[in-house]
Structures are given as structure tokens and as C-alpha cells.
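Engineer: dropping a prediction and its sequence here:
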Amino acid sequence: MKRIRVPGSTANLGPGFDVLGLALKATSTSQKFTVCLELHIEQLPEGSSVPGNCEIMCKGEGAGTFSTACDENLVTKVALYVLRSHGIRGFPSPVRITMVSGIPSCRGLGSSAAAVVAGVMLGNEIGHLNLSKERMFDYCLVVERHPDNVGAACYGGFIGAFMKLQAPPSEPSETLSNSLDEPPKDIASYHQFPLNTDVKMVVIIPDFHLATTDARGRLPQNYSLEDAVFNAQRCSLLPGLLGETPLNPAKISEAMRDRLHQPYRMDLVPGFERVLQTMKHEVYPGLLGVCLSGAGPSILALATSNFERIAEAVCSILREAQDIRYDWQVLEVDHDGATCCDVVMS
């Protein structure tokens, strides 16, 4: 049996809109969310009667919402596109794929990016294509056009990324349904930054969904020069500040301020504006800065200590604004990124 594992991710980190990403992992197996997507791939006997040669089982977070049809499930649709672009029409032999998701969906923790990366790796494995991770990154980007999340999920660590080529004119849905073409090469570039090992991610996860397309729809088509410069200044300094020893909370908290996306998404996460106003490093020792995780609605606090106090303070503010459930976890950086390995069945 083969196992593909892809970490969840957080993106933007305040000023790094569509640029900065962090791969995430749980600090222990006892935590509610594993913050990763796993595929367990088993070969079935030849001649097995399986529609599309692919039997899908879904477990974990949101399992009941995922399609078990090969041509509808995002992971297998991506795999079929990868196979099709190499002249392979469908899964060449019967397989059972068990998808185990530990990433809360539509919560700003990279669930769709993980699914796309897993799908590309699945197509590569099933088709014996021997694609490099760099080439698989190209495939990911014609489907999920956010190199920050995809780059973090694919390569792991703390990354910055930018697109080098314009996105293809076709929509990702058309690519998945119809395209026979391989993607262009070298679509994007990424760089992994060092991160001080004391930095942990406190993620506050609300019990409601927010589609990235809805959050992105709140953004303006044009920005002022002043706001663009404001973010460029902070985004250019933040990676260096987070890699320093000792860390400088005052500089980091200022460098995590944003004018390009968070101000336009405030009302999508009731209480978030007050979180930004209230959660200051001077009041909460160990806190470095607070931001939306990706497009939200999860909230990310970078911190070195005092995790429970920080998380409970954020949850308290959010509950005052909206009486719903909030979970929180302390996460670490996943340095492995997407992996595929053999698993010996016991």
C-alpha cells in the first residue's frame, strides 16, 4: 500500500497576500485536527468491478461532504487530469483510495490546496510518471492558482512564492474536465525562509465555513499607491524578522499589519476587527502578531509562549460578537511538505 501525505497550510500572514505561506502540522496525535490530508492507495485484484477503476472511501473532517465518484471528487479529478495529459485515459488498474482528512474545510487552512497537491501526486504515482516535485508544482498551479498555499503544501516550511507566467485562459474546472495538455513549465518560483524554532502557530478555528471565492469577492479591483507601498514594506521585512534570534515582537507585530485584504473581510469574521485592536504583544507576553489564516475565517496568532491565554482571549472576543463554537490548536511548521511512501500492512 502507498500513502500520500500533504500538510495543511496558512497563507498571507497579514501583509503577504498571495505571497507568503506556512505548512502546518499538529504538535501531538491527541489534537482534534491532524491538519493534513492522507491518501491510502491499495491495489485491487485485476478484474474487480469498480466504476472508473477507482473505489473511494472518505474519512475524517468533512468526509460526508466529499464525493466518492471518481469524476467528481477533487483529488481524483486532478489525478485524472494528470494521467490524461500523459495519454492515459483513466486509472489503468483497479485501486481503492481511502482519503483521511484532518484539515477543516473552507476555514483558511489550505484544504483545497492539499487536495490538489494530493491529486497531482496520486496521478504521478498511479501512472508511474516519475514527475519531479517541481513539475508537479506546475500541475498544481493550473488548478489551484495560489502559489502561497500550494507551495507550502508541496514543499513544506515557510515559503514565499510568485507566479512567473499568466494563468491559463481556461478556468480550472475546464482544465480538470477537458484538457489534454500538459501545463507550461516553470509557472512559479518559490523560496523557503528560515523560521525561528520558537515560533508556533496558534490557530483559532470557528465552526462555520467561508469559501475563498466569497472572501476574494470582497476585494477591490484597484488599490491606492499608499496601501500598496504599506504592504510591500512590511512583506519585505516580515520573513527576515521571523527568522531572527532573538525575535523582536514589536517589529513583527507591526510587520504583520495589512491593508490589502483584511480590512475588506472584517465583517466576514465577526469580532476580528476587535481582535486586531485588542491582541497586542505588550499585553500578552509571547504574542508576536495576529492575522486571518488565509482568507479566513480561522485566525492565526504567531507566538512563542502563553498559547492558552492568547487563544482563550481571542475566542472570548469572537464569542462576544458571534455565539458559536471555536476550537483552537497550537501547531508547528511542517518541514516535509507532500510525501509519498510505501506502507507495510500489519
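Structural biologist: Structure's in. What do you need? Numbering: from 1, shown residues only.

Engineer: alpha carbons only for contacts and neighbour counts from here, please
Structural biologist: Noted.

Engineer: other SSEs contacting the helix or strand containing Phe17?
Structural biologist: In this structure, Phe17 sits in strand 16-26 according to DSSP states H and E. Counting contacts by 3 or more C-alpha pairs under 8 Å, 6 or more residues apart in numbering; DSSP states H and E, strand 16-26 packs against strand 2-7, strand 9-12, helix 147-155, strand 158-163, strand 326-333.

Engineer: specify the angle between the next helix or strand after it and helix 147-155 in degrees.
Structural biologist: Next helix or strand after strand 16-26 toward the C-terminus (DSSP H and E): strand 36-43. Angle, strand 36-43 to helix 147-155, by axes from the mean of the first three to the mean of the last three C-alpha atoms, to 10 degrees: 50 degrees.

Engineer: how about strand 36-43: buried residues?
Structural biologist: 36-41 (16 or more other C-alpha atoms under 10 Å).

Engineer: next, the angle strand 326-333 makes with the strand holding Phe17.
Structural biologist: Strand 16-26 and strand 326-333 are oriented at 90 degrees to each other (the same axes, to 10 degrees).

Engineer: quick one: the lengthiest helix in the chain to strand 16-26, angle?
Structural biologist: Counting residues, the longest helix found in the chain (DSSP state H) is helix 225-242. Between helix 225-242 and strand 16-26, the angle comes out at 30 degrees (the same axes, to 10 degrees).

Engineer: after helix 225-242, next one along is what?
Structural biologist: Counting by DSSP H and E, the next helix or strand C-terminal to helix 225-242 is helix 249-255.

Engineer: need the contact partners of the helix or strand following that following helix.
Structural biologist: Per DSSP H and E, the first helix or strand lying C-terminal to helix 249-255 is helix 262-265. Residues outside helix 262-265 that contact it (C-alpha atoms under 8 Å, 6 or more residues apart in numbering): 14, 215, 218-219, 291-292, 295.

Engineer: next up, a second structure to put side by side with the first:
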Amino acid sequence: TLGLALKLYNEYTFEEIDKGLIIEGCPDIYKNKKNLVYRSFVAAAEKLGKKVDGLKISMKLNIPVSRGLGSSSACIVGGVFGANALYKGRLTRDEMYELAVMLEGHPDNISPCIYGGLTASLIENEKPYAIRYDISNKLKFCALIPDFKTSTHEARKILPKTIDFQDAVFNLSRVAVLLKALETGDMEMIRIALKDKLHQQYRGSLIHEWDEVKAICVKGGSQAIFISGSGPTIMNITKDERFPVRIKEGMSRLKHNWEIKMLETDNTGAKVEIL
């Protein structure tokens, strides 16, 4: 599975307190021990042999929830890295990767979140593996983030239980091409390699105004459009810095509010700072 790290960040600050749990900077519904950042922190602490008696977590959240941008992975990685730093643990990045994947259940978004750049990942004998690829610095990623959510469960449920062999070959044959095209910044090859027969035709039906947004992007000069994760965020790959300006008027006429956010690739992954 391929995943890409972009410069869109959540920040988490962890502080030991005498007892209890204080969480700041997130909706009230998440200010409890079911919070994914807290649960991931506790899991990492247990691996380090530490008991969490009291903890204060302060959050600055910039990654929208349930938009196909890896918000849950950011929470998990933040909690794991935070515990390792606060308790002066000696977990390596690879060890934290394994723990984070175990907590998430799959490596798709955890891999780029931890290692940065473009990653290809898989699980073999319950152990996750990831390989990192470089991407041309000429490429920009324009995210169109709507004011509605989609359910990951529904996005998986809508996919067919079986697929045609030729459709599988169609997609697989494009993966290696896509990796090289992203490295060289070859927009024509990126456009061809992003063609899909396995999920976008199904998941697109869950995204309001999917066809309208695609038409606006094509008119604005986009050659590479795809659904980010399971949606509903729609991503464009471009070299045109003015692409957001070209689509702004058309997007403003749509029923839903779509935030236009130009993003660059993050090549370092999760960072820790000791305050």
C-alpha cells in the first residue's frame, strides 16, 4: 500500500501531573481515556514498563478528522512518540513503527507519518515493513477538503467482494510506473499511472459533488486527480502554483464548502522536541 506524508501537522504536548488526565485543544467528546492519543501513549508507556498515573495532553489539531488524511495515524504516532520522549525511552523509530501499526491495524498511513516521503508498506507474518521513496520537489499537492465526513467503514463496505483479474492487472501494472513518475515529476506518466479500476468508481459515489469537483479541476488544468485515502478529500497533483486560483471560483459555486489547501511533501516524518 502506498502512503504519502504531506506538510499538514498535528502537535501534541505531553506533561506529567500528579494524577488524573487533562486533555486540552480537542472537542469535549474526546477529553477522556478513550482518546486515541492517550490510549496510544499508555500502550507505549506499558512497553517501556511505565505506569501512567497523571498526564496532561495539549493538542493543536490541523488534520481534519474523517477526511481521508490520516488523522487517526497522527494521533497514534503522536501518543507513541510522546511516551517514548517523556519517559526517556529507548524505542527506535522502527520499534515505534511496529507498535503504532499494531494499534492502527494496518501500516498504510502510519508508514509515511513516521518515515516521511512516499512509502510502500505491507505486513508479513504479523510484522510490518515499509520502503521509502523520494518524490520530485517540483510536485505540489492540492487538497480539496469538504465540510462533510465519510465513514471509513462505509468506504470499505461499498467495495466489491471480488474483482476482475484484468482490473487487478490494470492497477498493479501502474504502481511501478507511478513510483518512478513521482520521483522524476513526469506529469503525463503520473496522470496515466493514477488511473484506477478498483476503488474510486465505487467510493466516488459516497462523495458529494465528486463529478462536479473533477470537472472543475480538469478545467483548471489538473491532470492528476484522486481520492485521498477513503475520502472525502480529493487530491490533485500539480506543478502549477496558481492552480488553487484557477479553481477557486468554480469551487465557490458548489453546494458544499470545500477548503483548498496547497501542500508540499514532508520528507522527515514525525518529530519530537523536548521543551
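Structural biologist: Sure thing, it's come through. These numbers were taken from a predicted model, which means no experiment stands behind them.

Engineer: just to revisit the earlier point, now distance to Ala232 of the first structure and mean neighbour count too, for the helices and strands packed on strand 16-26 of the first structure, in JSON lines please.
Structural biologist: Output for these, formatted as JSON lines (distance: least, C-alpha to C-alpha, whole Å; neighbours: other C-alpha atoms under 10 Å):
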{"stretch": "strand 2-7", "distance to Ala232 of the first structure": "28", "mean neighbour count": "25"}
{"stretch": "strand 9-12", "distance to Ala232 of the first structure": "12", "mean neighbour count": "30"}
{"stretch": "helix 147-155", "distance to Ala232 of the first structure": "16", "mean neighbour count": "32"}
{"stretch": "strand 158-163", "distance to Ala232 of the first structure": "13", "mean neighbour count": "22"}
{"stretch": "strand 326-333", "distance to Ala232 of the first structure": "24", "mean neighbour count": "20"}
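
Engineer: just so I know, which of the ones you listed lies nearest Val95 of the first structure?
Structural biologist: Nearest of these to Val95 of the first structure, taken as C-alpha to C-alpha: strand 2-7 at 10.9 Å.

Engineer: whereabouts in the first structure does stretch 70-86 of the second structure align?
Structural biologist: Residues 110-126 of the first structure are matched to stretch 70-86 of the second structure when aligned by TM-score structural alignment.

Engineer: repeat for stretch 190-206 of the second structure
Structural biologist: Using TM-score structural alignment, stretch 190-206 of the second structure lines up with residues 252-268 of the first structure.

Engineer: over to stretch 146-165 of the second structure?
Structural biologist: Using TM-score structural alignment, stretch 146-165 of the second structure corresponds to residues 206-225 of the first structure.

Engineer: same check on stretch 108-121 of the second structure?
Structural biologist: Across the first structure, the stretch matching stretch 108-121 of the second structure (TM-score structural alignment) is residues 148-161.

Engineer: looking at the contacts of helix 262-265 of the first structure, which is nearest Gly60 of the first structure?
Structural biologist: Closest approach between these and Gly60 of the first structure, by C-alpha to C-alpha: Ala295, at 22.7 Å.

Engineer: and the closest one, what's its match in the second structure?
Structural biologist: Match for Ala295 of the first structure (TM-score structural alignment): Ser230.

Engineer: isn't its match up against Glu154?
Structural biologist: No - contact criterion C-alpha atoms under 8 Å: Ser230 of the second structure and Glu154 do not qualify, at 9.2 Å.

Engineer: comparing those two, which residue is more hemmed in?
Structural biologist: Neighbours were counted for Ser230 of the second structure and for Glu154 using other C-alpha atoms under 10 Å; Ser230 has more, 25 against 12.

Engineer: which residue sits closest to the more buried one in space, ignoring its chain neighbours?
Structural biologist: Nearest in space to Ser230 of the second structure, with sequence neighbours left out and distances taken as C-alpha to C-alpha, 6 or more residues apart in numbering, is Gly68 at 5.3 Å.

Engineer: just say helix, strand or coil for that neighbour.
Structural biologist: With DSSP: H, G, I helix; E, B strand; the rest coil as the basis, Gly68 of the second structure sits in coil.

Engineer: for it, which residues are in contact?
Structural biologist: Gly68 of the second structure neighbours (C-alpha under 8 Å, 6+ apart): 228-233.

Engineer: what does Gly116 of the second structure give?
Structural biologist: Here Gly116 of the second structure is in contact with 4-5, 132, 266-270 (criterion: C-alpha under 8 Å, 6+ apart).

Engineer: out of those, who's the most crowded?
Structural biologist: Using other C-alpha under 10 Å as the neighbour test, those are led by Ala5, with 27 neighbours.

Engineer: could you find the closest non-adjacent residue to the aligned partner of that one in the first structure?
Structural biologist: By TM-score structural alignment, Ala5 of the second structure lines up with Ala23 in the first structure. Spatial nearest neighbour of Ala23 of the first structure, chain neighbours left out: Ser9 (4.4 Å); criterion: C-alpha to C-alpha, 6+ apart.

Engineer: how about Ile123 of the second structure?
Structural biologist: In this structure, Ile123 of the second structure finds its nearest non-sequential neighbour in Tyr129, 6.1 Å apart by C-alpha to C-alpha, 6+ apart.

Engineer: okay, now that neighbour: neighbour count?
Structural biologist: Using other C-alpha under 10 Å, the number of residues around Tyr129 of the second structure comes to 17.
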